[in-house]
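1. Please find the sequence and the predicted model below.
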Amino acid sequence: MAVSLTTANARGDAVVLLIGMRVNHFWAVHQWVPVMLAMFRMLAELKKDPGRGLLSRVLLTASPRTYYVVQYWESKEKLYAYAGAPDAFHHKAWAKVNRLDREGKVRGHVGIWHEAYIAPEGSYESIYGDMPAFGLAAAHGQVPLGERGRYAKDRYAYRSSKTV
């Protein structure tokens, strides 16, 4: 049986945000559950308003303590705009984190983190075998592998006419 190979149909820069939390003390449910619920609330807010720029997301767990979301964004400008938008729930959540820190009420029961990456066209490639759209392909669509090249070096060399 032949394997169906595809690649992501991304054009221009790929904007990826990894954001998550680590439960440092499971018994401090009152500390980490609100952080988890805030992340779900932000994802729901972004799903309701696609114009904000979130293209796709994947929820993952790295361990029984660490949970994170891989997010694919339309552009770094839209990611920055959401992060700083006064009307967005992210702004309210981050203001609360800062207030608790200033008041000395951060107890270390839950850790939060994020990493953001802007990968210019030519600096990423993907391959999916018998997979529905996932990851970068879920964010940008997928095309048969042959459209971008059978080998990774060919997919890295691909240049779209559209630049972000």
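-> Okay, I see it. As the structure is a prediction and not an experimental result, all values here were calculated from the model. Numbering: from 1, shown residues only.

2. Only C-alpha atoms from now on, for both contacts and neighbour counts.
-> Fine.

3. who touches residue 122 in this structure?
-> With contacts defined as CA atoms under 8 Å, 6 or more residues apart in numbering, residue 122 is in contact with 155-159.

4. if you look at the residues you listed, which of them are in helices?
-> 155-157 (DSSP state H).

5. can you pick the most crowded of the residues you listed?
-> residue 155 (22 neighbours; other CA atoms under 10 Å).

6. so it makes contact with residue 148?
-> Yes: assessed by CA atoms under 8 Å, residue 155 is found in contact with residue 148 at 5.2 Å.

7. which residues of the protein fall in helices?
-> Secondary structure of the chain (DSSP H): helices at 29-48, 76-84, 89-102, 136-140, 152-157.

8. and those helices, which is most packed in?
-> Across those, averaging neighbours per residue (mean count of other CA atoms under 10 Å) puts helix 136-140 on top, at a mean of 22.

9. for that helix, packing partners?
-> Applying 3 or more CA pairs under 8 Å, 6 or more residues apart in numbering; DSSP states H and E, we find helix 136-140 packed against strand 5-8, strand 54-61, strand 66-73.

10. May I see these arranged in a markdown table, with distance to residue 114 as well?
-> Below are these laid out as a markdown table (distance: least, CA to CA, whole Å):
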| stretch | distance to residue 114 |
| --- | --- |
| strand 5-8 | 24 |
| strand 54-61 | 14 |
| strand 66-73 | 9 |
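
11. Comparison target, given below:
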Amino acid sequence: MNQEVFPGRFTAGLDRDVTVFLIGMRANRWWKIGTVMRVAAAMPRMLRYLATTPDAGMLGYHQWLGRTTVLVSYWRSPEHLMRFAANRDAPHLGPWRDFMKTVAGTGSVGVWHETYVIPASGVEAVYNGMPVFGLAKATAHVPVEHGLNTARQRWAHAGGAARGARAAN
């Protein structure tokens, strides 16, 4: 995993809308560690599948672990996300059905998700002294150039200015 830090300021270059999917789980009863681990073990298999199946539509992700886990993922479209979730050959449907049958309603483990469709014209992002991260990692990592120095300027030029910077690279 490349963690090279890029000095200076960068933004994300989008050439289309992006679907942002937040998902996680919460260990409510730590003494049920076997159940917690069984639920948690499903996500790495899904991420390996998505990393090796670009047609599934996931553009990238970041994950944080703790009592409540958070995975932020970026998708080409909500249709790609829903198609993955319902695909009998992908590693999501089986674990989801198992969770609903054996864990849901017990209070041992909670799961959650939120989905947002973000228009390319509605994005403002800046990364300063960071490795390639977030939306810039999922789309394009472009330097902040003249006219994109402030959040107000990036909002005013959202989508168009970042695409122009991307095309120049």
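-> Happy to help now that I have it. Since this is a predicted model, take the numbers as computed values, not measurements.

12. Not counting sequence-adjacent ones, nearest residue to the spatially most central residue of the first structure?
-> Closest to where the C-alpha atoms of the first structure average out (CA atoms, centre = their mean) is residue 71, at 1.2 Å. Leaving out its chain neighbours, the residue that sits closest to residue 71 of the first structure by CA to CA, 6 or more residues apart in numbering is residue 57, at 4.3 Å.

13. Roughly how far does that neighbour sit from residue 72 of the first structure?
-> Residue 57 of the first structure sits 6 Å away from residue 72 of the first structure, going by CA to CA, to the nearest Å.

14. who has more neighbours, the two?
-> Neighbours were counted for residue 57 of the first structure and for residue 72 using other CA under 10 Å; residue 72 has more, 25 against 21.

15. need the contact list for the more buried one.
-> Contacts of residue 72 of the first structure (CA under 8 Å, 6+ apart): 14-17, 54-57, 135-136, 139.

16. Among those, which one has the most neighbours?
-> Result: residue 136 is most packed of these (other CA under 10 Å), 28 neighbours.

17. and that residue, what pairs with it in the second structure?
-> Alignment note (TM-score structural alignment): residue 136 of the first structure maps to residue 135 of the second structure.

18. Quick check: chain neighbours aside, which residue is closest to that match?
-> Residue 135 of the second structure's closest residue in space is residue 12 (CA to CA, 6+ apart), at 6.0 Å.

19. quick one: that neighbour and residue 139 touch, right?
-> Yes: contact criterion CA under 8 Å: residue 12 of the second structure and residue 139 qualify, at 6.6 Å.

20. just to revisit the earlier point, and for the counterpart of the residue nearest to residue 135 of the second structure in the first structure, the neighbour number?
-> Taking TM-score structural alignment, the alignment pairs residue 12 of the second structure with residue 8 from the first structure. Residue 8 of the first structure: 25 surrounding residues under other CA under 10 Å.

21. Go ahead and confirm residue 8 of the first structure touches residue 127.
-> Yes: using CA under 8 Å, residue 8 of the first structure is in contact with residue 127, at 7.3 Å.

22. Tell me the residue in the second structure aligned with the residue nearest to residue 71 of the first structure.
-> So, by TM-score structural alignment, residue 57 of the first structure is matched to residue 61.

23. Give me the distance between that match and residue 52 of the second structure.
-> Residue 61 of the second structure sits 14 Å away from residue 52 of the second structure, going by CA to CA.
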